[in-house]
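In: Please find the sequence and the predicted model below.
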Amino acid sequence: MADEDKTATSTSDEKPKAGIFGRVFNAAVEKLDHKLPWYKLPKPLGLVALIGIRNTLRQENLQDTSRLPAVEPVQPPPFEGRFTTERTPDGSWNDLVHGEMGMAGTRFGRNAPLEATWPDRQRILDPSPREISRRLMTRDNGIIPASAGNALIAAWLQFMLHDWVKHGTSPTDNPWVIPLAPGDDWPEPPLQVMRTPEDRTSPPDSDQPPTHINVNTHWWDGSQLYGNDLAAQSFLRSHAGGKLRLVDGLPPVPDDPALNPVYMPGFWVGMGMLQTLFAMEHNAICDMLAAAHPEFDDETLFQRGRLVLSALLAKIHTVEWTPAVTAHPTAVAGLRANWWGLQGERLHKRFGRLSGSEIVSGIVGGQSDHHGVPFALTEEFVAVYRMHPLVPDEFDFRSVDTDAPTLGQTGFDELAGPAGAEVLQTNRLVDLLYTFGTMNPGLVCLHNFPKHLQTFRRPDDGGLMDLSATDIVRCRELGVPRYTAFRRFLHLPVPESFDDITSNKQWAAELQDVYNGDIDSVDLIPGMFAEDRPEGFAFSDTAFRIFVLMASRRLNSDRFFTTHFTDEVYTREGIEWIEKTTMGTVLTRHFPELRPFAGASANAFAIWKRPGR
């Protein structure tokens, strides 16, 4: 592409203002939403309401932390012409004017007003995060299933989070120490939560709210497969045919235990399964590109393959995973419209974009737009994605060939860290995928937190963690507003009593007791988990409001999904691969044995029917 294109792909630094009609429309939608939310309206009206909700969120809930004072902030590498058609290893130069935007090592943004994001240091441990975990989160009577979906939903979420967000390695010298109540059976007192690393770029004695750094790139760029820097990327590549390395059928791991992801707390068999599956998919894309373009060298094949695979991940998440966990007809239509517009998939495939409007023809292939705020993932986005209840405590591993037990019932503690790596090494991947596809995840609600994650043994240092208590501490520590304030900032009705939070009388009474009758002290996560969910939803409408804003934004801001989503950049064959591929296609391409299951479902994240059941 010509050098002059470099300035043409960045939008104005000024936040756009809605016109009179826009302001009236958005205000009317907000007023209606307080009386009759979008999910109770007929689908056409519900879609109109979601447009108005998103308009308001774009205007009022994108807060810029990148322009706050900083000391030695991360700088992008010098610009090279090839960056116009390649994703860089560290995420730099996605925006061709502000090369640092969204790169690894830059700050998380905010969806709440900056002045509301000061952590309340006096109440970091009040009420006790451990008591919230014990009394509100624990699975008392087994898993509460999300009956329509399958456990690939839980694996996929972890797979995506490893692409998007990471706060870095916590210091160990000054942990939060949570007092234990009489009768608490915590096995290894004291209960400690390590602190989130500080933002090294924040000026000392700053009077600005604390900010934090995302170690990962903020972009939807497959960094869980390709790494966040050149050294990691080089290690993962085969340097032949554009492909990623597979060692004994699995992605390679470094010899240094400190760099080995298997020893990091987020690794488990679900994560490893999808890393392997999509490394295989990347290599299949490279084979296709090599056959179509014999002139492509290793570097070109790798870079084009990465573009195609990253877009495919974004498409699967947008039009398959999220509709599977928000299976309300209006939400499904709205999410699909993010990709194809209201014109729909069929017309889009036949005629392409019919309009420049993202509402009519979707975001993908349209114009980039940061809506006046430099792109960054946000702390509130991280908070609503803390969905550990999706994870079952036990997995019933079976053979795809006979449905007979292989490993049989296996606890989560036997599937995490090095134990999880051993399961991957000693079992067929197709059987693991079959098992996940034929069992349910959990609902994201109270009393449904995986017990193994409340006593989780870290694989790196052997420390014991209560991840439910840790989630509460993290939200407070990072200045995520508590539940009533969070809803106020998202322009939602604010509950005035505990019965307003949930129709479940027992949960309302438990919340009132744990929070000593102070509704404004209710943390975001317990509040969201207690909410009555819209029809078909596995999680709350409050969380969905962040999705409405950020699901669009991650596409809008990324030029590789907008202005550069072209044959010239991806190749015609690459665009066609994205258009024709679904999660079911990926599964059955590499494992034909899954055709009767994943291939028979309209959405591969829906529960697969086991033989004879």
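Out: Structure received. Remember, it's a predicted structure, so these values are computed and weren't measured experimentally. Numbers count the residues shown, from 1 in each chain.

In: rest of the way, CA atoms for contacts and neighbours
Out: Will do.

In: Can you check which strand is longest in this protein?
Out: For the chain, the longest strand by residue count, based on DSSP state E, is strand 405-411.

In: Okay, strands next: where are they in the stretch 151-300 of the chain?
Out: If DSSP state E, counting those that start in this stretch is used as the criterion, the strands of the stretch 151-300 of the chain fall at 176-178, 191-193, 213-214.

In: The last one packs against which elements?
Out: Strand 213-214 makes packing contacts with strand 106-107 when contacts are defined by 3 or more Cα pairs under 8 Å, 6 or more residues apart in numbering; DSSP states H and E.

In: Next up, a structure to set beside the first:
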Amino acid sequence: MSAPRRPGSSLRLLFDRVAERIDRAVGWHRLPLPLGLAVLIGLRDRLRDRNLHDTSGRPAIDPPPVGPPQAWHATARTPDGTYNDLARPAMGMAGARFGRNVPLDHTHPETLPELLEPSPREISRAVLTRREFQPATSVNALVAAWLQFMIRDWFSHGEGPRDGAWTIPLADDDPWPEPPMTVLRTRPDPTRPPGALGRPATWANTQSHWWDASQVYGTNAEEQRLARSGHDGKLRLTPDGLIPYPTGEGSPARMPGFWLGLAMMQTLFAREHNAICDRLRAEYPSWDDDDLFGRARLINAALIAKIHTVEWTPAVISHPTTRYAMRANWWGLTGERLYRLFGRISDSEIISGIPGSPTRHHGVPFAITEEFVAVYRMHPLVPDHYAVRAAADDRLIEELTFRDIAGPAAIQITEKLAMTDLLYSFGTAHPGLVTLRNFPRFLQEFERPDGRRMDLAAVDILRTRELGVPRYNEFRRLLGLRPAGDFDDLTEDRADAAELRRLYRGDIESVDLMVGMYAEPRPAGFAFSDTAFRIFILMASRRLNSDRFFTTAYTPQVYTRAGLDWINDNTMATVLLRHHPHLRSSMHAVTNAFEPWRRSTS
């Protein structure tokens, strides 16, 4: 079903329409801060009205099973995401379908031959290949590690079938070692009836849709059992404070997308979970292992969500208006200081922030969307080369390529090199800009742990087409944005415009979403596009609005007073320094841990 128009006053509807017109005429980022904030609030309302669409009500078979309700569901997250909404326990669970941010009659999965036109591989080689690293100098490389850490929590389409792979023909001068290039199809939706006709085509998320730190705790009961120590609510760690990743075919380190940055973040927040358990055990000595684990997970997940909202996002979209707006998502327009003095002074999310406000689904059951997945294809953030330096004196320890830190090799690096030095090395280096000609070369010739080769840039383009996400201009229209009139309108770089015109045979309407987002001019302070930001305006708040544990259950009765204080009082910097105090001299001058750190001296 499509999103119904939400009821609202005539004044609100007028305000939202005016905000959209001002944005189209001037651009929110060119306005003074108060007016820019007002426009963003109006744009979010418009997106909530028009860009939330449900796929769960379409015909389905064999939905993921939901167990009977338990008393503990009221105060703890389940392994698979069930019972977040107590009235609709399957909402957002692992195995549930992805939703959409565009109307369902616009979600046309492309078929052959259009699916391969223009060739994703040709686009990758011509306008995406990184020939010279373009850094995002306002942030450090931890932003790339953090993003993969978040994605591992939010979504995965799962492993595609081995038969019927897409075949991409290659040019005569293409150096690909095993022509033709093949790409596994996306895993079919197991809940879709065989032979079902009509739209929309649907796919299912193997992860829990909720912001529940499943990348630390697992997505099912067995994964959670393996992660837990069974004592004092804590997670398993080695004596050296590392996660004891299992070996063999089922190891997380052998799954696509695993690399050193992800291992670093998973380890850091496994340690943070155990620190929270120590705090809770001191406060509530009668609690058993399950009590401590459940509350510590709630607290850790909320702290991760807070860090992403008020630190990571303002760092990568470092415009004065967005910095203020993201903090307001958490603390409200009245700000953190007033919140700490008086708590919530209003039910309004605008005044007092989303945490603790009423739960709101805005007329559509909660789900991560295919469009959200598409705009998070930000592989240019990842550098190709890594200089590991000592936190104590900046001494060069080892130079690595991405190949050296991907897959099972990442575990070997964490066992060989000190985690403090690895974090310092990321904190003092830059990620890449999300722009044309900045895709990591290693990921264009990536060999997966299972031996399959892939050009991830070409795969990203193919996936977006395959999953029925509209191409760039149509995507912008459906979000209320002005489409690019021609290639010179799309990008300020005349050489890029000419090359894109050649690749797309002069048809601006056929430009892929990812390519258009990489090409378009960015607002000041942004490491990625304004088009992608429109999905963030909508979904960044929705992931909090719909989650009971960030809204009606965000209370001392559920989290404990000590738990809420832990969330309020901690930041990415305090987490890093709690577990790696030797980073203090490098971090003492930064106000946001995702900004570049000071280099150490001997």
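Out: Noted; the coordinates are in hand. Given the structure is predicted, the values throughout are model-derived calculations rather than measurements.

In: Tell me how they score on TM after superposing.
Out: Aligned and superposed, the two chains score 0.98 in TM-score terms (TM-score structural alignment, normalised by the length of the second structure); 597 aligned residues with a Cα RMSD of 1.2 Å.

In: quick revisit: which of the strands of the stretch 151-300 of the first structure has the highest mean neighbour count?
Out: Comparing the strands of the stretch 151-300 of the first structure by mean neighbour count (mean count of other Cα atoms under 10 Å), strand 213-214 comes out on top with a mean of 23.

In: ok, back up a step: give me the contact list for the longest strand of the first structure.
Out: Strand 405-411 of the first structure has contacts (Cα atoms under 8 Å, 6 or more residues apart in numbering) with 393-399, 452.

In: what does I546 of the first structure align to in the second structure?
Out: I546 of the first structure is assigned I535 in the second structure as its aligned equivalent, the criterion being TM-score structural alignment.

In: count of residues packed around its match?
Out: The criterion is other Cα atoms under 10 Å. On that basis, I535 of the second structure has 22 neighbouring residues.

In: In this structure L298 of the second structure contacts P79, no?
Out: No: here L298 of the second structure lies out of contact with P79, judged by Cα atoms under 8 Å, at a distance of 11.9 Å.

In: which of those two has more neighbours?
Out: For the pair L298 of the second structure and P79, the greater number of neighbours falls to L298 (23 against 20), based on other Cα under 10 Å.

In: Which residue in the first structure aligns with that one?
Out: Using TM-score structural alignment to pair residues, one finds that L298 of the second structure aligns to L307 in the first structure.

In: so what's that match up against?
Out: So, once contact is read as Cα under 8 Å, 6+ apart, L307 of the first structure ends up touching 86-87, 221, 560, 570.

In: circling back: quick check: which of the strands of the stretch 151-300 of the first structure is nearest to K43 of the first structure?
Out: Minimum separation from K43 of the first structure across those (Cα to Cα) falls at strand 213-214, 37.3 Å.

In: hmm, back to that, please dump the strands of the stretch 151-300 of the first structure into a markdown table; it should also carry distance to R487 of the first structure for every row.
Out: As requested, these are arranged in a markdown table below (distance: least, Cα to Cα, whole Å):
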| stretch | distance to R487 of the first structure |
| --- | --- |
| strand 176-178 | 27 |
| strand 191-193 | 27 |
| strand 213-214 | 25 |
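
In: wait, which of those is closest to L161 of the first structure?
Out: Short answer: strand 213-214, nearest of those by Cα to Cα, at 11.8 Å.

In: Taking the second structure as the reference, give the residue range the closest one aligns to.
Out: Strand 213-214 of the first structure maps onto residues 204-205 of the second structure, going by TM-score structural alignment.

In: Repeat that for stretch 235-244 of the first structure.
Out: If you align by TM-score structural alignment, stretch 235-244 of the first structure falls on residues 226-235 of the second structure.

In: And the matching stretch, how far out from the chain middle?
Out: Its chain's average C-alpha position is 27 Å from that of stretch 226-235 of the second structure, according to Cα atoms, centre = their mean, to the nearest Å.

In: same check, this time on stretch 158-178 of the second structure
Out: With Cα atoms, centre = their mean as the basis, the mean position of stretch 158-178 of the second structure lies at 27 Å from the chain mean.

In: in it, what's buried?
Out: For stretch 158-178 of the second structure, the buried set under the neighbour-count rule, 16 or more other Cα atoms under 10 Å, comprises 158, 166, 168-170, 176.

In: Looking for the alignment partner of R323 of the second structure in the first structure.
Out: Counting by TM-score structural alignment, the partner of R323 of the second structure is V332.

In: Quick check: that match is in a helix.
Out: Yes: under DSSP: H, G, I helix; E, B strand; the rest coil, V332 of the first structure sits within a helix.

In: Give me the neighbour count for it.
Out: 18.

In: Is it in contact with W321, as I believe?
Out: No: using Cα under 8 Å, V332 of the first structure is not in contact with W321, being 10.3 Å away.

In: what about the longest helix seen in the first structure, how far off from the second structure?
Out: The residue-count maximum for a helix in the first structure (DSSP state H) belongs to helix 269-292. In the superposition with the second structure, the aligned residues lie an average of 0.4 Å away from helix 269-292 of the first structure, counting by mean Cα distance after the TM-score superposition for the first structure.

In: residue range for that helix in the second structure?
Out: Under TM-score structural alignment, helix 269-292 of the first structure corresponds to residues 260-283 of the second structure.
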